[in-house]
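# Show me how the following folds:
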Amino acid sequence: MKGTGIEEILNRRIASPVPLGSYPSSDVTFLLKDLSAVTLERGTAEREEAIQSGTHYSEMLPVEYQPTEQYIELFHETLQQSAEKVALAVAVVSEMIVAQRKPNCVLVSLARAGTPIGVLIKRYIAERYGRDLPHYSISIIRGKGIDENAILYMLQQHGLDADLQFIDGWTGKGAIRQVLIEACNSLDKKYGIRLNDDLAVLADPGNCSGTFGTREDYLIPSACLNSTVSGLMSRTVLRDDLIGPEEFHGAKFYKDWLDTDLSNVFIEAICPYFPSVTEEALKIADEMLKSPPEITWAGLRDIKSIQETFGIADINLVKPGVGETTRVLLRRVPWKILVDTMDNPNLRHILLLAEDRGVPVEVFPGLTYSCCGIIKPLKGESE
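Here you go, the predicted structure:
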C-alpha cells in the first residue's frame, strides 16, 4: 500500500452523513447528500430525449411512478408468494459472505436497488451469527463510477483493512459490475488500496457475479416499486453544481410519502422465513463454495442478438431481466417488451404494467432472461 495514498485517505476531509431514508438507523446509513429541496425531476418523455441527446442520466431524476391500487395489490400478492424464495436467496448470499469474508466485513449496498437487499443480509447475519455488521448505502453511476468519498469515509471509520462487500439487487447486462471492477482498479492505482470487486446479488440472470442466491430471472418484489420500497430514496444524482469535492453523491428523500411507504413491510415479510430456510441455504452455499459457479457474462450474448434483430445501435437501450424491464416500464419510454414465453409466472407484473402503458409484448424464443425491455430509440435507429 502506497504511503502517500494512506495519508490521503486518512486526511481527506469528507462531510458527515445526515439521517436519511425510512429504514431504522440500525439497518443502514445512507452516505448520500440530501437534495430533497432541489427540483430535479423531469417528465418521462423530456428526460428520455435528454438522455438520448447526451445528458447523463444522473444529472436529473424521473418523476416517481405512483403505482395504481391494482399494482400495489400485485406487490403484496407477489411478496406473499415469494417471501420464502427471497429469504432463501438472502440466506444463501449471507452464508457465502460469512464464509468468504473477514470478521471486519462492512456491507456496502449500491443505492438504490441494493439497499433493501443489504438490510436483509444484515438482518440475517445478525440473527444467525449474532454479528452486527456495519451497513452503508452508497452511489455508483454508470459512466461516472463509484462515490469515492463514500469509500474513503468507510475506510476512515472502519480501518484501511476493512473488508467491503458490495451488494446489489440483481444483475442485468452486468454494466454495474463492470463499473465496480473499473472503480476498484482505479482506487488501487490512486491510493494503493485493493478492494474486492465481488458483487453479491440475490439474482444473477446475467451470469456475471460469483456471489448470488439464484440465477433464475424471477421477480424480486422490491423491483416492483421505486422509492416506496427503497427507504423512500430517489435514484442517486451527480452534478458539479450540486455536489462539492468533500460531499457524497446526492439523492432525494421523499418524506411526504411516509404514509404509503412499503420499505419496512418488504423487510418484515421476509425475515420470519430465515430460520426455516437456513439448512437448505447452508447446503446450497456449501456446494457453490466447493464448486464456484462460472462467470460467463452469458446475458451479453442475448443483448447482441436483440440488437441485431431489431437494429438497435445503442446497447443501453436494451434492458434485460425482470428487474431492469420493470424499471423501463416505470420510468423510461418503452418501445416493446420481449418475453421468453407469455405464460412465465414471473412476468405477471410486467404484463400488467405493459398493458397499463400500452406497450406491445413479443415472444423472443431462447432468451437467457425471462424478459427484456427495449427503450424507444428517438433518433431513428429503429422504426
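
# all contacts plus neighbour counts: C-alpha atoms, from now on.
Will do.

# Trp170 is in contact with Leu199, isn't it?
No - applying CA atoms under 8 Å, one finds Trp170 not in contact with Leu199, separated by 9.6 Å.

# Comparing the two, which shows the higher neighbour count?
Trp170 (30 against 24; other CA atoms under 10 Å).

# Tell me the buried residues in the helix or strand that contains Glu268?
For Glu268, the host element (DSSP states H and E) is helix 263-270. Within helix 263-270, the residues that qualify as buried are 263-264, 266-267, 269-270, counting by 16 or more other CA atoms under 10 Å.

# which among these gets closest to Met96?
Taking CA to CA as the measure, Ile270 is the one of the buried residues of helix 263-270 closest to Met96, at 18.8 Å.

# for the closest one, what are its contacts?
83-84, 86-87 (CA atoms under 8 Å, 6 or more residues apart in numbering).

# Can you give me the distance of it to Glu362?
33 Å (CA to CA, to the nearest Å).

# same deal with Val201?
28 Å.

# cool, and Gln157?
From Gln157 to Glu362 the distance is 50 Å (CA to CA).

# out of those two, which sits in the more crowded spot?
Using other CA under 10 Å, the more surrounded residue of Gln157 and Glu362 is Glu362, with 15 against 10.

# need the contact list for the residue nearest to Glu182 when sequence neighbours are not counted.
Spatial nearest neighbour of Glu182, chain neighbours left out: Gly145 (7.9 Å); criterion: CA to CA, 6 or more residues apart in numbering. Applying CA under 8 Å, 6+ apart, one finds that Gly145 lies in contact with 179-180, 182-183.

# 10 Å instead?
139, 176, 178-184, 186 (CA atoms under 10 Å, 6 or more residues apart in numbering).

# So which of the residues you listed is the closest to Phe30?
So of those, ranked by how close each gets to Phe30 (CA to CA), first place is Ser139, at 9.3 Å.

# hmm, back to that, counting by contacts, list what the following helix or strand past the helix holding Glu268 packs against.
Next in sequence after helix 263-270, counting helices and strands by DSSP H and E, comes helix 274-290. Applying 3 or more CA pairs under 10 Å, 6 or more residues apart in numbering; DSSP states H and E, we find helix 274-290 packed against helix 69-100, helix 114-129, strand 211-214.

# what does helix 274-290 contact?
So helix 274-290 is in contact with 84-97, 99-100, 120, 123-124, 127-128, 210-214, 291-293, going by CA under 10 Å, 6+ apart.

# one more, for comparison:
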Amino acid sequence: MEEDIDLEEPCGSLSEPKEKHDPLFIEEDEDDYFEDCLEEIQAAFALPGVSMAYSQKCQKTLQAEFNVLMRQMLTQLDEFEATHETKSSLPSLRTERENISVASCFKDSAECEDCISDTAVSMAVVEHEGSTVETVPELSATMELKELGTTFESCIEEVRRLEGRKEELVQELLELEKPMEEETRALRSELEEAHKLLCKAKLQRHNLLNEMRLFKRRLFAAARDCAQSQMTLVIQQKEVEQLKEEQVEMKAFVEKLIEVIDQLHSEHQSQVQALQNQIDNMTQESSKDKTHSYLSQGRRASLDLQQYLQGGIKALEEWYEPRLVALLKRRQSCTDALIKYREQCQDLKTQLGPLKEEEQRLGLGEGPPGGAHPSDGEAEKGKCGAIPCNNRSPRGEQPRTKN
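This next block holds a predicted model:
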C-alpha cells in the first residue's frame, strides 16, 4: 500500500500563480478510496469467522496509510517553509499544526487500539459462549465500523482544514514577498548603478595614472635636458674663464710689444736727429759735393735702419697676429655658444613653467627626478649673466706697424 502512494513534489516559487500549485494533501479519489475501504470492512465483518483478523489487518493498514499521509504532509510543509523563509508567524503556526496533527494521530491510533481491544474481547467472549451469542460480535463490529468512519471523516476534515490553512499561509506569504521583491529590484538597480559608477571611477583612475606616467616621463626628460644644459654651461664658463686669462696675458704681452716698439721708434728718431745734425754740421764745413755725398749716405743709413725696424715689426706681426686672430675667433665662438645656451636655458624655463603648473594641478608633492629644479637653471643663468661677455678688445689695440 505504501508503494502505491505517490509523494507530491514541493511547491515552487511564491511568485507563481495559485493555479500552478499541486494539491498538497488528500484528493477526491483518495476519499473514494477510503469509502471503498469502509465498505470492504463492513462486508468483511458480516462474516463472523474471519472478521477479527481481517478487521485488525484493515485497521493496521489504514493507520499506516494515515500516518504516511500525515508524515508526507509534514515533510511537504517543512520543505515549503525551508524554501520560502519569511518573517511572518509561520514557525508558530507550523509547530501548532504539527502538535495538532500529532495529537490527532495519537488519538486516532489510541481509538483504533481501543477498538481492536474491544473487538478482541468481544470475539473472545463469543468463542467461549459458542454460537448462541453470534449477534454480539456483529453489533460490536458495526459499532467499530461507525467509530472508524467517524474517525476517518474527522481526519479528512482536519486534513481539509489544514489544506485550507496552507492556502491561506501561501497567500499571506505571497503578500509578504511582494514588498520584498520590490525592495530586491530597487536594491539590484542601485547595485547596478553603483557598479557602473565604480567602473567609471576605475576608468578615470586608469586614465589619470596614464596621464601622470606621461607627465613624469616628460618631466624627467626636461630635467635631464636641463641638467645636461647646466653641465655644458659650466664647461663653457670654465672655457670663458680660461680665455679671459689668456686674453689678459695677451694684453700684457701686447703692451710690452708696444713699449718696445715705442722705444725703438724713439731711438730711431734720436738716431735720425743725430744724423741730421751731423749732416747739417758737415754741410757747413764741407763743400757742396761732400754735402751731397753725406746726405746720400745719411739717407741710405736711415733707409737701412727703417728697413731693419720694419723687418722686425713685420716679424713680430707675423708671429703674434695669427695667434691674436685665433684667440679673437675663439672668444667670438665662445660668446656665440654662451648666447645660444642662454637661449636654450630660457626655452627650458618656459617649458618647465606649464609642466610645473600641471604638476601643481595634479597634486604631485614630489620634486623632479634627479634633484633638478627650475630654480637651479635660474641660478646658473644668473651666474652666466654675471660673466662679462663683451670683453672683446678692439682691433686698434694690435701693435702699430707704421710710423
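
# Quick TM-score on the pair, please.
Here the TM-score for the pair of chains, by TM-score structural alignment, normalised by the length of structure 1, is 0.16; 105 aligned residues with a CA RMSD of 7.0 Å.

# just to revisit the earlier point, just so I know, which of the helices and strands packed on helix 274-290 of structure 1 lies nearest Leu164 of structure 1?
Of all these, helix 69-100 comes closest under CA to CA, at 10.6 Å.

# what are the ranges of the helices in structure 2?
28-45, 51-83, 90-129, 135-285, 288-362, 374-386 (DSSP state H).

# returning to that earlier point: which one (most neighbours) among the contacts of Ile270 of structure 1?
Highest count within the contacts of Ile270 of structure 1 by other CA under 10 Å belongs to Ala87, 28 neighbours.

# May I ask you to confirm that that one is in contact with Leu120?
Yes - between Ala87 of structure 1 and Leu120 there is a contact under CA atoms under 10 Å: 8.3 Å.

# coming back round to it: please check the contacts of helix 274-290 of structure 1 and keep the buried ones.
84-97, 120, 123-124, 210-214.

# on that earlier part again, need the contacts of Gly145 of structure 1 in CSV with secondary structure, can you?
As requested, the contacts of Gly145 of structure 1 are exported to CSV (DSSP: H, G, I helix; E, B strand; the rest coil):
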residue, secondary structure
Ser139, coil
Ile176, helix
Gln178, helix
Val179, helix
Leu180, helix
Ile181, helix
Glu182, helix
Ala183, helix
Cys184, helix
Ser186, helix
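
# Could you turn the buried ones of those residues into a PyMOL selection?
Buried residues among the contacts of Gly145 of structure 1 (16+ other CA under 10 Å), as a PyMOL selection:
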select buried, resi 139+176+179+180+181+183+184
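
# Farthest pair within the contacts of Gly145 of structure 1?
Checking the contacts of Gly145 of structure 1 with CA to CA, the most distant pair is Ser139 and Ser186, at 16.1 Å.

# how much space between Leu329 of structure 1 and Ile270 of structure 1?
Where Ile270 of structure 1 is concerned, Leu329 of structure 1 sits at a distance of 26 Å (CA to CA).

# Helices of the stretch 101-250 of structure 1, residue ranges please.
Secondary structure of the stretch 101-250 of structure 1, counting by DSSP state H, counting those that start in this stretch: helices at 114-129, 148-158, 175-191.

# wait, which of these is closest to Ile375 of structure 1?
Across these, closest to Ile375 of structure 1 is helix 175-191 (CA to CA), at 16.4 Å.

# what is the orientation angle of the closest one with helix 148-158?
70 degrees (axes from the mean of the first three to the mean of the last three CA atoms, to 10 degrees).

# now for helix 175-191 of structure 1, which elements pack on it?
Helix 175-191 of structure 1 packs on helix 3-11, strand 140-141, strand 145-146, helix 148-158, strand 163-170, strand 199-203, going by 3+ CA pairs under 10 Å, 6+ apart.

# Export the ones you listed as a markdown table, with columns for distance to Ser276 of structure 1.
Below are these laid out as a markdown table (distance: least, CA to CA, whole Å):
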| stretch | distance to Ser276 of structure 1 |
| --- | --- |
| helix 3-11 | 43 |
| strand 140-141 | 34 |
| strand 145-146 | 36 |
| helix 148-158 | 33 |
| strand 163-170 | 22 |
| strand 199-203 | 18 |
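
# Lys33 of structure 1 is nearest to which of those?
helix 148-158 (10.6 Å).

# could you give the angle of that closest one to strand 163-170?
Going by the same axes, to 10 degrees, helix 148-158 of structure 1 makes 130 degrees with strand 163-170.

# So which elements touch helix 148-158 of structure 1?
Looks like helix 148-158 of structure 1 contacts helix 3-11, strand 105-110, strand 135-138, strand 163-170, helix 175-191 (3+ CA pairs under 10 Å, 6+ apart).

# in that helix, what's buried?
148-156, 158.

# If I take that helix and strand 105-110, what angle do their directions form?
160 degrees.

# got the angle for helix 148-158 of structure 1 vs helix 3-11?
Using the same axes, to 10 degrees: helix 148-158 of structure 1 against helix 3-11 is 80 degrees.

# Mind putting the contacts of Ile270 of structure 1 into a markdown table with distance to Glu69 of structure 1?
A markdown table is the format used below for the contacts of Ile270 of structure 1 (distance: CA to CA, whole Å):
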| residue | distance to Glu69 of structure 1 |
| --- | --- |
| Ala83 | 21 |
| Glu84 | 24 |
| Val86 | 24 |
| Ala87 | 26 |
